[in-house]
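> structure of the sequence below:
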Amino acid sequence: MTRQPIFEQNKNCWKETQATYSSPLIDCANYYRALHSSICKAQKQIIIVGWDIDSRIRLLHGEEEERAEAPSQIGELIQWKAEQNPDIKIYLLRWDSSFAFFDQREMWALEVWQDKTPDNVHALLDDSIPMGGSQHQKIVIVDNEVVFSGGMDVALHRWDTREHKIDEPGRNGPDEQEYGPFHDVQLVSSGPLVKHFTELAHWRWNRIAEQPIETIPDAESATDKLPDCWPEGVKPCFTNAPCAIARTIPAMEDTELVQEVRNMLIDLIGQAEHFIYIENQFATREEIARAINERMKACPDLHVVIVSSYEPQGLFESEAYWASRITFKDIVEDGVDSSRIMMTYSSIRDQQGKTAYKRIHSKVMTIDNQYLVIGSSNLSNRSMTLDTEVDLIFHGDSEENQRCIEFIRNDLLAEHTGRKTDAVQPLIESESPVEALMDKQLAHGYVLTEIDDSEFTSASETNVFRSISDPEEPLGPAIPDLHGKFSAITNPRRRTIMIALGVLIVGLIAGALILISNTVPWLDGDRIQAFLEESRGTYFALPTVLLVYLVGGLLFFPVTVLSLAVAAIFGPIWGPIYGIVGALLSAGTTFLLGKLLGNAGLRKLGGPKVEAVDEKLKQSGIIGVAAIRMLPIAPFSLVNLVAGISSITVVQFLIGTFLGMFPQMIAKGLVGDSIMQIFKNPSTETVTYLVAGLVFWLAMIIGSQKIAKMYQARKLQTDAQSNEEDSEECIA
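Alright, predicted model coming up:
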């Protein structure tokens, strides 16, 4: 039986429209493959709006990646497409995320896109959301013909196949962190609905950009053939299906609060008669729980299955979402027969006893065979009020479209319970579908198990974590502008956060150095020289010099002062020898310290500009390090740290340091020894000796500069000739 749709524009939806063709793309392997195909087919325009757009993500894996003519990595693919077709315009709009997601995001995303793509690729970071909210819509529009929408981003730790194997080599992101099975759902659609998604994407872009998106004509909605940009291998499920687009938009400077998603979900639940199926990342919105509970009490034949994740990721998720899910579960089950509703997670245990829990990231709801929701909205407070969201809701107006809703629901349940898709419908049509689905699940395959969040946390009436992670209102107060209008404070920009972090780190280092200099009385030239003199003529001479260089390097003490002091005490022969050994020890130690800091995240903080310098340093190798050592352009220890953060090897670095510093050590040995001789026996001979040493030192610096410039010029000439030869080979 079909009913009139409940869609009501400006109440529970933004636009009531139609999808000429539409099909779900279940799990990221299928979505990324389809996205890659449509991008390759694009001719006019590509718009990507997302919570994240990570340039490092591979869209294809395995043999597909090897066979593909176009690059697999999304950053390289966009660059390839833009260079292949200079007339195409590509727009990338990513949320300028909060500090909480720094470890999950590409640090310098905007600079990466700007540096590695041509001028017909435009990238922006959207920071206009109120503090505490996120830009959570996930939309890709290709040539105004095809739109992808749903729960999936091109982001870290998303890719997985529908098999969700316990051990999957492909689940290893660009951060080299392995992750477990991951489930999500996206839609690919064409027809009249595309122009509305295009309008939404244009609004998002134009409200923050200096230059608006270039408008291209809407594609003709042909019903007899698929659009040119439709992804290869994807068979449409819906044909000419009525649908609606519902949004959440928080109150911002230029818009009022929009709660179409909230209103739509409550209205849909009120239509349910036999079976509600939900899979969602989070279930915390008590209003939704009460709506389900009230509908179940009003309809004794209504049954509900909810699928979500098992274990929380971190303290904030545990205390904000899992604690709230306990309350959600208590509300939906209150006064209802436990056989009619089940909140579950999907997991697998193989014959060897290995266990894996499927992470649910999708946002799906079916109401009988009448409605299907696939979107970006979680059943959380923030998705109903504070984040930007967009859901697509299909109405089963015909037997064909009702069968499509049933198939998608049954296919998802089959994946979670280890069954065949055609085996699910008889279970749902039984007198007790929840018990039937939970009963007789296959061993050693994926199974649904009832959620018990009390093993992770407990419900709490006053939860500070929930108020921060799942708020209904902005975290910051509204402030008035010059005209007296109140607007919410937005999240701080990524660049602002980075500058603040840089200032904080520099301040901490400076404070530590000042503290050390004020509390360590021996950290001055006179005391160091007295300390070294005590070791002269003993077996402890070299170890003492090494200790002074090591400590001095860690505390950024000037290496020139140390070298002159060592030369003055140990003479023009042993002084340079001891000095170069000590300098190499100090350089190697601070280099390794830089390597540790780089691996801990400083290289990521540095961004593409540092990568460019790193590449030049790596290419120049030993000669480059020697040239830097010859030229007094930066403090000794700072050069060591920066080199450690780079990709140059420690062996190359130490050899380059030796070649660059030893000639100067000889010059410093002459100067240091002559200074000592002047103090002992001031005469014309000793003064001449000092002047000669200074001249030799100056000559070493000038000569080093000329040698470095000659080397750089010769290398540039060699590289230019090599590029010309490569070009000739390409032409041939």
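> CA atoms for contacts and neighbours, from now on please.
Noted.
> which stretches in the stretch 451-600 of the chain count as strands?
Taking DSSP state E, counting those that start in this stretch as the criterion, the stretch 451-600 of the chain carries its strands at 478-480, 486-488.
> also this sequence, please, to line up against the first:
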Amino acid sequence: MLLKRGATCWRAERTPRAAVFIDVEDYFTAVMSAISKARRSVHILGWAFHPLTHFAPQVDCADPQEARIAAFLKAVSSTRPELDIRVLCWKAALPIAITQDFYPQRAAREFRHTSVRFELDDQTPLGASHHQKVVVIDDAVAFCGGCDFGPDRWDTCDHEDENLLRAAEPGAPPCFDPRHEVMSLVDGHAAEALGELFRARWLRATGETMTAPNAPAPSDPWPDAVTPQFEDVRVGLSRTAAAWAGEDQIRENEALYLAAIAAAKSCIYMENQYFTSPVIAEALAQRLGETKGPEVILVSTGHAPSYFDQLTMDRTRSFFIRRLEDADKHGRFRIYSPVTALGHTIIVHAKLAIIDDVLLRVGSANINNRSLGLDTECDLSIEPMSPTRAETRLAIGRVRTRLVAHWLGCEDVIVSEAVEKTGGLGAAIEWLRAQGRCRLRPIPAVALKPMASLVATFHLGDPVGPKDSWKPWRRRRSVATELKAVVASLKQANLDSVPARLSAKAI
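Alright, predicted model coming up:
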């Protein structure tokens, strides 16, 4: 098992039902349905929370405001005043708030003088952010993944070039780029654990202790029209948090990545906003160097949408790619960026990993330094267990097939047949690209000029933890120190799959 409490996860719970949402159309619809069924509480954690987020632009409402998240929550609270509705959002630094249309201030005004509790959380080390994205309903069902509530998040799996619904106002010319997100849904003890996570965050942010429910939810808030893809599975919750204000450091997300990469037998498939972590690059490189190691398929945005990320993350990603290309002696590494039918960039904001057919991971953690050691993050992983192990493995495989098919713009069966024909996922993608399905394009490692090389070498804008947040010259040493600690904890947890040669010397 890869999910081990105290090492690769905080909690690991047997869970009756789970589902995965690919892109936001279905996710937002499910969230609305679950909140509409709430009888006790609605608790939301976010990096961002914009009150004008349109839940369902595809629905023709008499009043367009009815489907805006703030109006929707206020309407629910007015019809069911007994509900405890709380939203806890990171108190973003001013430059970020500006780029997000001052969403914290807008939301605070929107909920003033209502029964919806809205609070901003600034309890972080300097330079860190609260990055968890969680929605908990009645402590009975919960969503977890990489999607915040913002007007630019909504999109369909088609990622159409001209979708009039992907706009600030329904029916207006499209003003938001196509976007890819992945979220998960669970019930049972996993949902209860996410409720516990919310209460801990609320206490730290406000000083107010919330009482945990002492009885099961009065009804089932599982959203309508959502069929569980997984039944009776093991669900793990992995976190990141910096050592700060008397709290211990938590690096469960990084530990799970290292353990899962080391354990992979045939295929490592990852989608992520950023690929810059030297620790993860080294772990992947070592597997690529093995004669019979797994193939590594990565999907990310062609170029970051913000100038700051282009200056920092895009430059550093070239170092990441170059390390894997150098290690790839057997032709098993590929990294792609998705585009629309007309060749426009699709923003990949998902944070997803599928290891063979034995681990499906969805969360908020990027594959960069800060997500693995500085910011607060929460990832949810699904792992097969008896007696439903075979069915779960098939379901994990189906999710991976659906993801690749949706990128290439084809039916799932075409991807499945291509994998069978070619003997591997990477070869299947290349075969389908040769057939004209070219919506996944290789990302090259680009040569960096001196300034860009300096940014990438010292990971400017991407600190490892509070100690090097404003001391980038310490960053390489900080990465090496943290790597030693994480590998030691994995070995102590008897995760023998961690390669002994994974050392700080290569960082």
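> can you give me the TM-score here?
Superposed pair, TM-score by TM-score structural alignment, normalised by the length of structure 2: 0.85. Supporting alignment: 463 aligned residues with a CA RMSD of 2.6 Å.
> before we move on, back to that, reformat the strands of the stretch 451-600 of structure 1 as TSV; add distance to residue 640 of structure 1 and mean neighbour count.
Shown next, in TSV, are the strands of the stretch 451-600 of structure 1 (distance: least, CA to CA, whole Å; neighbours: other CA atoms under 10 Å):
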stretch	distance to residue 640 of structure 1	mean neighbour count
strand 478-480	47	13
strand 486-488	45	17
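> which one of those strands lies nearest to residue 435 of structure 1?
Closest to residue 435 of structure 1 of these, according to CA to CA: strand 486-488, at 47.5 Å.
> structure 2: matching residues for the closest one?
Alignment of strand 486-488 of structure 1 against structure 2: no match, by TM-score structural alignment.
> repeat for stretch 318-333 of structure 1
Stretch 318-333 of structure 1 covers residues 310-325 of structure 2 once aligned (TM-score structural alignment).
> which residues sit against that stretch?
Residues outside stretch 310-325 of structure 2 that contact it (CA atoms under 8 Å, 6 or more residues apart in numbering) are 274-278, 281-282, 284-285, 288, 303-304, 333, 335, 444-448, 452-453, 455-457, 459-462.
> same check, this time on stretch 169-176 of structure 1
For stretch 169-176 of structure 1, the surrounding residues in contact (CA under 8 Å, 6+ apart) are 56-57, 61, 156-157, 159-160, 178-181.
> out of those residues, who's the most crowded?
Of all the contacts of stretch 169-176 of structure 1, residue 159 has the most neighbours under the rule other CA atoms under 10 Å, reaching 29 neighbours.
> list the residues that contact the aligned partner of it in structure 2.
Under the alignment by TM-score structural alignment, residue 159 of structure 1 pairs with residue 154 in structure 2. If you count contacts by CA under 8 Å, 6+ apart, residue 154 of structure 2 has them with 23-25, 54-55, 166, 179.
> just the helices in the stretch 601-732 of structure 1 please.
Assigned by DSSP state H, counting those that start in this stretch, the helices in the stretch 601-732 of structure 1 fall at 603-630, 636-645, 650-680, 684-731.
> now the angle between helix 684-731 and the first one, please.
Looking back up the chat, that one is helix 603-630 of structure 1. Counting by axes from the mean of the first three to the mean of the last three CA atoms, to 10 degrees, helix 603-630 of structure 1 lies at 130 degrees to helix 684-731.
> which residue numbers in structure 2 go with helix 603-630 of structure 1?
Matched against structure 2 by TM-score structural alignment, helix 603-630 of structure 1 finds no partner residues.
> list the helices and strands that helix packs on?
Packing partners of helix 603-630 of structure 1 (3 or more CA pairs under 8 Å, 6 or more residues apart in numbering; DSSP states H and E): helix 109-116, helix 650-680, helix 684-731.
> what's the mean deviation for the helix or strand just after the shortest one versus structure 2?
In the C-terminal direction, the helix or strand that comes right after helix 109-116 of structure 1 (DSSP states H and E) is strand 121-126. On the superposed models, the aligned residues of structure 2 are on average 0.8 Å from strand 121-126 of structure 1, with distances taken as mean CA distance after the TM-score superposition for structure 1.
> what angle separates strand 121-126 of structure 1 from helix 109-116?
If you take the same axes, to 10 degrees, strand 121-126 of structure 1 sits at 170 degrees to helix 109-116.
> quick one: strand 121-126 of structure 1 to chain centroid distance?
Its chain's average C-alpha position is 15 Å from that of strand 121-126 of structure 1, according to CA atoms, centre = their mean, to the nearest Å.
> and the next helix-or-strand element following it against structure 2, how far off on average?
The first helix or strand that comes after strand 121-126 of structure 1 along the chain, using DSSP H and E, is strand 139-142. Mean deviation of strand 139-142 of structure 1 relative to structure 2 after superposition (mean CA distance after the TM-score superposition for structure 1): 0.4 Å.
> so strand 139-142 of structure 1 corresponds to what in structure 2?
Counting by TM-score structural alignment, strand 139-142 of structure 1 pairs with residues 134-137 of structure 2.
> which of the three states applies to the residue of structure 2 most remote from its centre?
When each C-alpha in structure 2 is compared with the mean C-alpha position (CA atoms, centre = their mean), residue 62 comes out farthest, at 34.2 Å. Secondary structure for residue 62 of structure 2, judged by DSSP: H, G, I helix; E, B strand; the rest coil, is coil.
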